[in-house]
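Visitor: Quick one: sequence and predicted model below, then my questions.
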Amino acid sequence: MFSKTDTPAPTPRPTSPNAAKSVLGSDLVITGDVTSTGSVEIHGQLDGNLNARGLVIGNEGVVNGTVSAETLEVKGKLDGRVSTENLTLRASAVVQADITYAATSIESGAVIQGRFTLAKKA
């Protein structure tokens, strides 16, 4: 008469290096914090903190806040604090930030103001 039905377990969010990529369009303005287990590409504006596996700030992208990402590529504007393993600043980048990094690449033409700190190896 009564039987136990098994409900399927919820699908876990991807945490692999191939996790999803989220793109924030140029017409999008977000005020608040963003967290992703994958990568995020910003062409609009983020006023808040971001924590993701990877971050690309597009040519028209603007980020104001604290960023924590394994990889970070900046083509647009970044203002705040950054903690990253691999930092790439393209020629079009305009950065005003305190940055903690393990490896960096800076193209000629990038505008930078702030403090760079090499991360201590564990």
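Guide: On my side now, so go ahead.
Visitor: drop to CA atoms for contacts and neighbour counts, all remaining ones
Guide: Fine.
Visitor: list the contacts for residue 97?
Guide: By Cα atoms under 8 Å, 6 or more residues apart in numbering, the contact list for residue 97 reads 78, 79, 80, 81, 82, 112, 113, 114, 115.
Visitor: Residue 63: what's it in contact with?
Guide: 45, 46, 47, 48, 57, 77, 78, 79.
Visitor: just checking, what packs against the helix or strand containing residue 40?
Guide: For residue 40, the element it lies in under DSSP states H and E is strand 39-42. When contacts are defined as 3 or more Cα pairs under 8 Å, 6 or more residues apart in numbering; DSSP states H and E, strand 39-42 packs onto strand 21-24, strand 50-57.
Visitor: here comes the other one, which I'd like you to weigh against the first:
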Amino acid sequence: MSLVGVIVSHSIVLFDYIEERHIAGDDFENELIDVAILRLHPVLITVFATALALFPLALHGGPLWKPLCYAQIGGLLIATVVTKLHVPVMYAIFFLGLKILEWGIVEEPTPSQPSSLPNHQPYVSASHPE
């Protein structure tokens, strides 16, 4: 479960960073390469720090901890490589290959546009009537 949590969080951060670059108006192909390279350093630091922290327990732990730590270390290293390659490729497949999703210009709502909420009124506290 801990491997799944770490890898999913890395994927979510990668997707979030891709969306931030999309909102900024970057080109799709260049952005996927840039995002993968820019997020590589923080992900590798996290993974290697976790793997180094598990080595003493893997070397001197009991019969339960040794195989568990080796599985965690190996899983982190392999899953990180697979995830860093897999996520941008799958993102490109959904946008370019299958065209399920569309890469377009994101328009920010302007303050002059009316609210989409019906009967939008400011909140007035009962204890402080205006």
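Guide: Arrived safely. Model, not experiment: these values are computed from the prediction.
Visitor: Got a TM-score for the two of them?
Guide: In this superposition the chains share a TM-score of 0.19, using TM-score structural alignment, normalised by the length of the first structure; 36 aligned residues with a Cα RMSD of 3.9 Å.
Visitor: what's the most buried one of the helices and strands packed on strand 39-42 of the first structure?
Guide: strand 50-57 (a mean of 22; mean count of other Cα atoms under 10 Å).
Visitor: Could you dump the contacts of residue 97 of the first structure into a markdown table with distance to residue 21 of the first structure and secondary structure added?
Guide: Converted to a markdown table, these look like this (distance: Cα to Cα, whole Å; DSSP: H, G, I helix; E, B strand; the rest coil):
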| residue | distance to residue 21 of the first structure | secondary structure |
| --- | --- | --- |
| 78 | 20 | strand |
| 79 | 23 | strand |
| 80 | 23 | strand |
| 81 | 23 | strand |
| 82 | 20 | strand |
| 112 | 27 | strand |
| 113 | 29 | strand |
| 114 | 29 | strand |
| 115 | 29 | strand |
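Visitor: Quick one, which of those are buried?
Guide: Buried by 16 or more other Cα atoms under 10 Å: 78, 79, 80, 81, 82, out of the contacts of residue 97 of the first structure.
Visitor: Looking at these, which is nearest residue 95 of the first structure?
Guide: Nearest to residue 95 of the first structure among those: residue 78, at 4.8 Å, using Cα to Cα.
Visitor: wait, isn't the closest one in contact with residue 64?
Guide: Yes - assessed by Cα atoms under 8 Å, residue 78 of the first structure is found in contact with residue 64 at 6.1 Å.
Visitor: returning to what we had before: which of the helices and strands packed on strand 39-42 of the first structure sits closest to residue 71 of the first structure?
Guide: Set against residue 71 of the first structure and scored by Cα to Cα, these come closest in strand 50-57, at 4.7 Å.
Visitor: so the next helix or strand after the closest one versus strand 50-57, what angle?
Guide: Counting by DSSP H and E, the element after strand 50-57 of the first structure in chain order, helix or strand, is strand 62-74. Relative orientation of strand 62-74 of the first structure and strand 50-57, computed by axes from the mean of the first three to the mean of the last three Cα atoms, to 10 degrees: 70 degrees.
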